[in-house]
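S.K.: Sequence and predicted model, in that order:
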Amino acid sequence: MTVSIEQWLQQAKQQLESAAHDNHGRESALLDAQLLLMDVLGQNRTYLYTWGDKALTDEQRSQVNTLLEKRLNGEPLAYILGEREFWSLPFKVAPSTLIPRADTETLVEWALDLAANQQLPDTAKAVDLGTGTGAIALAIASEFPNWNITGVDFQAEAVELAQHNQQALKMKNAVIRQSDWFSALADEYFDLIVSNPPYIDEADPHLEQGDVRFEPSSALVAADKGLADLQHIIEQAPDYLNEGGWLLLEHGFQQADAVCELLKQRGFVQIENRKDLGGNPRISGGCWVAEPLP
């Protein structure tokens, strides 16, 4: 029995809709099916529309059905395809790192605003802590060729992946290194420190839902109701910030008040919060102004 491109897409769409646990999953069913088939065929979406009546070979059907089965079992599309777009840049992804999310682009936008308002130097030095795929570091690097960007991660697999992305994107003003937060950054000072650290409480029921079931818990979960790593970064950051430097942190939408309070207690000023695409408080940050000598 032969199956055409259009027939396979409709069958896959129905299966994905039936397996979906929410409206988003049902609404994205056709797109997911298209992306899986595009990956196997090595073609774009226009090809699928133009050649909808073209029959799939047995090998193509076998390959795409294998991918479909993974998606039906809940595996994130980004892991299946091995790639996710962030800041209009293609990033290779793997189960050793978090999947870059659009909400995190809010952090990049804030960095752009600081530069536009001349709150950062034209040749700023920045570091992304826990860089994962390198998405934040390389997105910033793409916008500021004159900046010096460092991305660090504790996991060797993440460092290797981020280095691959840095080389693939040809970001010559960025470097990826292995470091447990600030441990490998002794005697270095930055104008901007950014991070999307683990911030989910280990008892959070969302850890058993959706894509996060497949993502590394070490990149998701933190002690002290998800605040431990955020607090560690806030405490240590001033030792690595230039005068007037900024610290920007992603966190859970219910953690904004706590993070802002931690920033205030540590001595940061101009503290504020920015909302993500869903209107939830997602990024908090502040400026470091060293205390004057007595």
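M.R.: All right, it came through fine.

S.K.: C-alpha from now on. contacts and neighbour counts both.
M.R.: Will do.

S.K.: you'd agree Lys54 is up against Ser4?
M.R.: Yes - between Lys54 and Ser4 there is a contact at 5.2 Å, judged by Cα atoms under 8 Å.

S.K.: Which positions in the host helix or strand of Gly244 come out as buried?
M.R.: Here Gly244, judged by DSSP states H and E, is contained in strand 241-250. For strand 241-250, burial by neighbour count (16 or more other Cα atoms under 10 Å) applies to 241-242, 244-250.

S.K.: contact partners of that strand?
M.R.: 104, 107, 119-120, 189-197, 230, 237, 282-290 (Cα atoms under 8 Å, 6 or more residues apart in numbering).

S.K.: Mind listing what's buried along the helix or strand following that strand?
M.R.: Going down the chain from strand 241-250, the next helix or strand is helix 256-266, by DSSP H and E. Buried residues in helix 256-266, counting neighbours by 16+ other Cα under 10 Å, are found at 256, 259-260, 262-264, 266.

S.K.: try this one next to it:
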Amino acid sequence: MTVDAWKHDAAKQLKANAVGTSWYLDARLLLEAATSLDQIQQILHAQKELATGELKTLEKLLVQRLEHKPMAYILGYKEFFQRTFIVNEHTLIPRGDTETLVECVLEYAKDRNVSETSPLIDVCCGSGAIGITLALELSIPLTLSDISLQALEVAKTNAETLLEDACILLHGDLLSSTGQKYGIIVSNPPYLTSQWCLEVSKEVSWEPVLALEGLGEDGLTLIRRLVEQSTTHLKDGGALFLECDYRQVHEVANLLEAHNF
């Protein structure tokens, strides 16, 4: 089978099984992962016959995608803020929506000096995408914290790959492992209710429940604890940045106001 034929057949199968919406892109990326042929090479070598070993590898990858396994887990990486982060099934997959959280922090920090904004801690860091991005953009010291040792190992790998300066890695529950005060605390914590976790898409169901479910009937148990802990872990004039579901915005806003944020 040729490169072009396999790509079209794979895209057809993905579409027929309602796997995502980017069927040709997925097929192209799977081809690249199995053959090392990038987009341009796939065009130039469209009629190249795929080797038996390549076809076997491609079959395995396609089966995984047909099971709605996210492309980021199949490929082992995800782009975030124009950088490549390693991910696996122990980490949440960085999303484009979360880049808005990063942009909010950057907007806050742009008119402040480093002494005001540092150090920075990314709580529930997962792959470390948020914290590492901010450390690079702002050139400030970074701490990455997560309750999952497996996620922290991924964050460590990303930090070692992308950061020039070493960061601090903390294994613990929210801010319980540190007595430090921070200029910025940022977090995309688990905030889904148990019911919402049951209603997520087939792709999201591959992601770790530990990184999704926020506990409590409203999913805000962890956010409540983090907000409370932040009051004693922020420097004077420091800032807390959180991500939550749109259905929780008013409750979280009231929570922050109640703690004088």
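M.R.: That came through, no problem. In this text, all values refer to a predicted model and were calculated from it rather than measured experimentally.

S.K.: hmm, back to that, list only buried entries from the contacts of strand 241-250 of the first structure.
M.R.: Restricting the contacts of strand 241-250 of the first structure to buried positions leaves 104, 107, 120, 189-197, 230, 237, 282-289, with burial counted as 16+ other Cα under 10 Å.

S.K.: Specify the local secondary structure of Pro95 of the first structure.
M.R.: Classification of Pro95 of the first structure using DSSP: H, G, I helix; E, B strand; the rest coil returns coil.

S.K.: Which position in the second structure pairs with it?
M.R.: Aligned counterpart of Pro95 of the first structure in the second structure: Glu89 (TM-score structural alignment).

S.K.: Next, the contact list for that match, please.
M.R.: Contact analysis of Glu89 of the second structure by Cα under 8 Å, 6+ apart lists 73, 206-208.

S.K.: one more time with 10 Å
M.R.: Contacts for Glu89 of the second structure (Cα atoms under 10 Å, 6 or more residues apart in numbering) come out as 69-70, 72-74, 76, 150-151, 206-208.

S.K.: Mind putting the buried residues of strand 241-250 of the first structure into CSV with distance to His164 of the first structure?
M.R.: Formatted as CSV, those follow (distance: Cα to Cα, whole Å):
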residue, distance to His164 of the first structure
Leu241, 28
Asn242, 30
Gly244, 33
Gly245, 29
Trp246, 28
Leu247, 26
Leu248, 25
Leu249, 25
Glu250, 24
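
S.K.: Please pull up the equivalent of Asn17 of the second structure in the first structure.
M.R.: That one, Asn17 of the second structure, aligns with Ala19 by TM-score structural alignment.

S.K.: in the second structure, which spans are strands?
M.R.: Taking DSSP state E as the criterion, the second structure contains strands spanning 77-80, 83-86, 120-123, 142-146, 168-171, 182-187, 234-242.

S.K.: could I get those as CSV with distance to Ala155 of the second structure?
M.R.: Converted to CSV, the strands of the second structure look like this (distance: least, Cα to Cα, whole Å):
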stretch, distance to Ala155 of the second structure
strand 77-80, 12
strand 83-86, 8
strand 120-123, 11
strand 142-146, 8
strand 168-171, 8
strand 182-187, 14
strand 234-242, 19
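
S.K.: Out of those strands, the one nearest Gln42 of the second structure is which?
M.R.: Closest to Gln42 of the second structure of these is strand 77-80 (Cα to Cα; 20.7 Å).

S.K.: how far apart are that closest one and its match in the first structure?
M.R.: After superposition onto the first structure, strand 77-80 of the second structure sits on average 0.7 Å from its aligned residues (mean Cα distance after the TM-score superposition for the first structure).

S.K.: what stretch of the first structure does that strand fall on?
M.R.: Taking TM-score structural alignment, strand 77-80 of the second structure hits residues 83-86 over in the first structure.

S.K.: Report the contact partners of Leu31 of the second structure.
M.R.: Shown in contact with Leu31 of the second structure (Cα under 10 Å, 6+ apart): 3-4, 6-7, 10, 25, 37-39, 42, 54-55, 57-58, 61-62.

S.K.: Around the nearest residue to Ala72 of the second structure once chain neighbours are set aside, count how many other residues there are.
M.R.: Closest residue in space to Ala72 of the second structure, ignoring its immediate chain neighbours: Lys78 at 5.4 Å, by Cα to Cα, 6 or more residues apart in numbering. Using other Cα atoms under 10 Å, Lys78 of the second structure is surrounded by 20 other residues.
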